[in-house]
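> I would like to see how this sequence folds:
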Amino acid sequence: MRRALLAATATVALLLAGCSGGSSTEGPGNAAGQTIHFGDQAGQQQALLEASGVLAGAPYQVEFAQFPAAAPLLEALRSEAVDIGVAGDSPTLNALGASDDISVVAATRTPSAGGLSILLPPGSPIRSVADLRGRKVSPTTQGSIGHYLLLQALKEAGVPADQVQISFLQPVDAAAAFKTGAIDAWSTWDPYTAVAQQDSGATILRDNAGLSPGLSFLDANNDALDDADKRAAMTDFVARYNRALDWARANPQQFTDIYAKLTQRPPQVASVIAARAQRQAVPLTPDTVGELQTVADNLRSSGVLRTDVQVAPRVRELSSP
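Okay, here's the model as predicted:
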């Protein structure tokens, strides 16, 4: 089953191996010879890591499996088809609420808004979030960051969620529905936001500024974390991943060019995505964990989370000594 899931979801695989080049590991484990299966979304992290070159000389291999959204990625993480993967705050919390098999191991923050937005098609009569009352809106997948944004925006506008027709769709289906007018608005994230803006002339009704903390996370399977050698490899990987984020902020044009080439997206789309993806690593301090806990509490109060999720006990930070 593990092989079948990887074969079905992996669109690209990057195998990097070489002599140890001063890797930093945590604990008694030995990273050499390990293989990390990394869950990515729409090729964005692979493009970042390949463009930056930070994995050169790693004493382990990295295989990337691509997913259209966080929900199937996290399901693969739960089933051990991947060891570690990237997801936003809401899907991470939904996964934590559904399983004891996953922990949060690292965090990043996006200071800019716009990549996560509620979009309108050209010529829409909608002028405010309040105008979504009675309209059909897709927040993309259930429990996604798009779902959380929609709920928070409706709350801000004083519109009960049950007064909006919410339609959960996978990104490709939501994009098609948006183009044909089958939905009135679409709450989604980059690269889908940027593609809709460039290809369809979509406009932003409300972005996530002030509504979500802009945090993304690396989540890992607990069995992989409990394996000392695998954990050592993932600790080194996280350190390299953070260096890749630093490289992307310092070299935006190079990142844009390589991202466009690897993902085969138009340069205009790649440029918008790269500009809005200037993330940086943040430690999993009590303040950061508290921000994620606030999202959890909001999701619980809105009924998206069916159980209370206490974030702090689910954090197993991977950081260099």
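> When you work out contacts or count neighbours from here on, use the C-alpha atoms and nothing else.
OK.
> Now the longest helix anywhere in the chain: buried residues?
Across the chain, the longest stretch assigned as helix under DSSP state H is helix 228-250. For helix 228-250, the neighbour count (16 or more other CA atoms under 10 Å) marks 228-249 as buried.
> Check stretch 193-212 too.
Result for stretch 193-212 [16+ other CA under 10 Å]: buried residues 193-197, 202-208, 211-212.
> The stretch 101-250 of the chain: helices as residue ranges?
145-157, 171-180, 192-200, 222-226, 228-250 (DSSP state H, counting those that start in this stretch).
> could I get these as a markdown table with distance to A275?
Formatted as a markdown table, those follow (distance: least, CA to CA, whole Å):
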| stretch | distance to A275 |
| --- | --- |
| helix 145-157 | 19 |
| helix 171-180 | 21 |
| helix 192-200 | 11 |
| helix 222-226 | 33 |
| helix 228-250 | 9 |
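> and of these, who's closest to S124?
For S124, the closest of the helices of the stretch 101-250 of the chain is helix 171-180, at 11.4 Å, according to CA to CA.
> Would you mark the buried spots in that closest one?
171, 174-175, 177-179.
> returning to what we had before: A98 is nearest to which of the helices of the stretch 101-250 of the chain?
Short answer: helix 222-226, nearest of the helices of the stretch 101-250 of the chain by CA to CA, at 14.1 Å.
> Show me what that closest one is packed against.
Contacting helix 222-226 under the criterion 3 or more CA pairs under 8 Å, 6 or more residues apart in numbering; DSSP states H and E are the following elements: helix 228-250.
> Against which helices or strands is the helix it packs on packed?
Using 3+ CA pairs under 8 Å, 6+ apart: helix 228-250 touches strand 35-41, helix 44-52, helix 222-226, strand 280-282.
> Kindly compare burial across these and name the winner.
strand 35-41 (a mean of 23; mean count of other CA atoms under 10 Å).
> related to what we said a few turns ago, and the next helix or strand past the longest helix of the chain?
helix 252-263 (DSSP states H and E).
> about what we covered before: can you add distance to A157 and give the buried residues of helix 171-180 back as JSON lines?
Output for those, formatted as JSON lines (distance: CA to CA, whole Å):
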{"residue": "P171", "distance to A157": "25"}
{"residue": "A174", "distance to A157": "24"}
{"residue": "A175", "distance to A157": "25"}
{"residue": "A177", "distance to A157": "25"}
{"residue": "F178", "distance to A157": "23"}
{"residue": "K179", "distance to A157": "26"}
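> Second chain to compare with the first, below:
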Amino acid sequence: MIRRLATAALSVTALLALTACGADSSADAAGSGSKVTLTIGDQAKTLQTIVAASGALKGAKYNVKWAEFEGAAPLYQAVQAGAADTGFSADLPALQALSGGVKIKNIAALKNDGTHVGLVVRKDSGIDSVKDLKGQKVVVSSAKGSISEYLLANVLKQNGLDYKDVKVQYLLPTDAQAAFSSGRIKVWAIFGVYQAVALEQGGKLLVDGADGRVSGYGFVNASDKALADSSKKAALSDFLKRLGTALKWTSTHKDAYAKAIQERNGADVSVAKTLASAAYGQVLPITDDVNRTVQDVADLMNSIGVLDPSVDVAKSADTSLLK
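This is a model prediction of the structure:
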């Protein structure tokens, strides 16, 4: 079981490494004559799988072209270059893009329960609480400014510790997984399927992102250029509603969604179920509450030198597309 799950995780990583900017139109044929085409930015076929499996784009009066990327950074680079109309990520990658000058606006919020992010320690580490992390080396995946780094920073703060009380090292998940399984890493800040792998390979969950330890928010955002095009803006508004329907479908059809992940991403059963359970479950309007919550994330990451300059989250939103 352990070997199969770990191997599957590595195979998914290999899939993610293959950046594919494709013209896989999922809009209904009735809209194929439309002059409006949305190029939707995606990571690892996440959104594409959801809308295809749920049939949410059936009857759309515009065309959809998917731009696939291995992660948030290259996706936002594509949005900046005009190769995609939209971005999609957890809160921190969106904040990093805004901080870096990418000309986007957040147009909808996504929500999950935060349990897909965690601090995992080896069972033989002698670490039984967050306070025991003082003086320890913590490996953060994948890179500086990840959602797993925010979890680490936030729980340290909640437990009266400073971020400088731990020694942070950044490693890609595949490299960290090998080091964790061999015992060379005691504490790993990780997410998704790799969290499941770590728990299978001699790990225990110290704390996860539930109960507000991470915001649980992600964003769909759109380029300023796309938002300035009235036809595209109308299509984007419709797409957000359809995406909301699709995410509701995933929450009531978990087995079918997991099967779609298997078929479209080449994941095995265990990995597909883990990815399905970690998915966002709602598309929400961007409210003052959403902005305040994510502003707290931005301010904390700015305070530890990870997000510089910081971001005014409320001013980075266009709330007119989804009421």
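> TM-score of the superposition?
The TM-score (TM-score structural alignment, normalised by the length of structure 1) is 0.84; 303 aligned residues with a CA RMSD of 2.6 Å.
> coming back round to it: quick check: which of the helices of the stretch 101-250 of structure 1 is nearest to S271 of structure 1?
helix 192-200 (9.2 Å).
> so what secondary structure elements neighbour that closest one?
helix 171-180, helix 267-276.
> Check what contacts the first one and list those residues.
So that's helix 171-180 of structure 1. 68-69, 121, 138, 140-141, 183-186, 192, 196, 200 (CA atoms under 8 Å, 6 or more residues apart in numbering).
> Sort out which of these are buried, if you could.
69, 121, 138, 140-141, 183-186, 192, 196.
> Pick the one among those residues closest to D162 of structure 1.
Nearest member of those to D162 of structure 1, counting by CA to CA, is S138, at 13.4 Å.
> how close does that closest one sit to A185 of structure 1?
7 Å (CA to CA, to the nearest Å).
> Can you lay out the helices and strands packed on helix 192-200 of structure 1 as a markdown table showing distance to V309 of structure 1?
Converted to a markdown table, those look like this (distance: least, CA to CA, whole Å):
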| stretch | distance to V309 of structure 1 |
| --- | --- |
| helix 171-180 | 27 |
| helix 267-276 | 30 |
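> Pretty sure P139 of structure 1 sits against L150.
Yes: the pair P139 of structure 1 / L150 is scored as a contact, 6.5 Å apart, by CA atoms under 8 Å.
> one step back: S20 of structure 1 is nearest to which of the helices and strands packed on helix 192-200 of structure 1?
Here helix 267-276 is closest among those (CA to CA), at 30.5 Å.
> now the closest one, how far from the centre of its chain.
17 Å (CA atoms, centre = their mean, to the nearest Å).
> can you tell me the mean distance of that helix from structure 2 after alignment?
With mean CA distance after the TM-score superposition for structure 1, helix 267-276 of structure 1 departs from structure 2 by a mean of 2.4 Å once superposed.
> That helix aligns to what range in structure 2?
Counting by TM-score structural alignment, helix 267-276 of structure 1 falls onto residues 269-278 of structure 2.
> Pull the residues that contact that stretch.
Residues contacting stretch 269-278 of structure 2 (CA under 8 Å, 6+ apart): 5, 8-9, 112, 115-116, 192-193, 196, 250, 254-255, 257-259, 261-262.
> Would you mind finding the match for D42 of structure 2 in structure 1?
Counting by TM-score structural alignment, the partner of D42 of structure 2 is D40.
> OK, contacts around its match?
Per CA under 8 Å, 6+ apart, neighbours of D40 of structure 1: 46, 64-67, 73, 85-86.
> returning to that earlier point: spit out the residues that contact P139 and L150 of structure 1 alike.
Counting by CA under 8 Å, 6+ apart, the residues touching both P139 of structure 1 and L150 are S187.
> Okay, N251 of structure 1 and L14 of structure 1: tell me how far apart.
When N251 of structure 1 is compared with L14 of structure 1 (using CA to CA), they lie 22 Å apart.
> Sorry, slip of the keys, the one I care about is P321 of structure 1.
Taken as CA to CA, the span from P321 of structure 1 to L14 of structure 1 is 27 Å.
> Can you pick out the residue with more neighbours from those two?
L14 (13 against 8; other CA atoms under 10 Å).
> Wasn't that one part of a strand?
No: applying DSSP: H, G, I helix; E, B strand; the rest coil, one finds L14 of structure 1 to be coil, outside a strand.
> Identify the residue spatially nearest to it, adjacent ones excluded.
E63 (5.4 Å; CA to CA, 6 or more residues apart in numbering).
> Look up how far P125 of structure 1 lies from that neighbour.
For E63 of structure 1, the distance to P125 of structure 1 - CA to CA - is 46 Å.
> related to what we said a few turns ago, and the longest helix of structure 1, which stretch of structure 2?
Using TM-score structural alignment, helix 228-250 of structure 1 pairs with 230-252 in structure 2.
> Which helix or strand contains the aligned partner of L300 of structure 2 in structure 1?
Counting by TM-score structural alignment, L300 of structure 2 corresponds to N298 in structure 1. Under the criterion of DSSP H and E, N298 of structure 1 resides in helix 286-301.
> how close does that helix sit to structure 2?
Mean for helix 286-301 of structure 1 is 1.6 Å (mean CA distance after the TM-score superposition for structure 1).
> Summarise which helices and strands that helix is packed against.
helix 89-98.
> Structure 2: matching residues for the helix it packs on?
Here helix 89-98 of structure 1 aligns to structure 2 at residues 91-100, judged by TM-score structural alignment.
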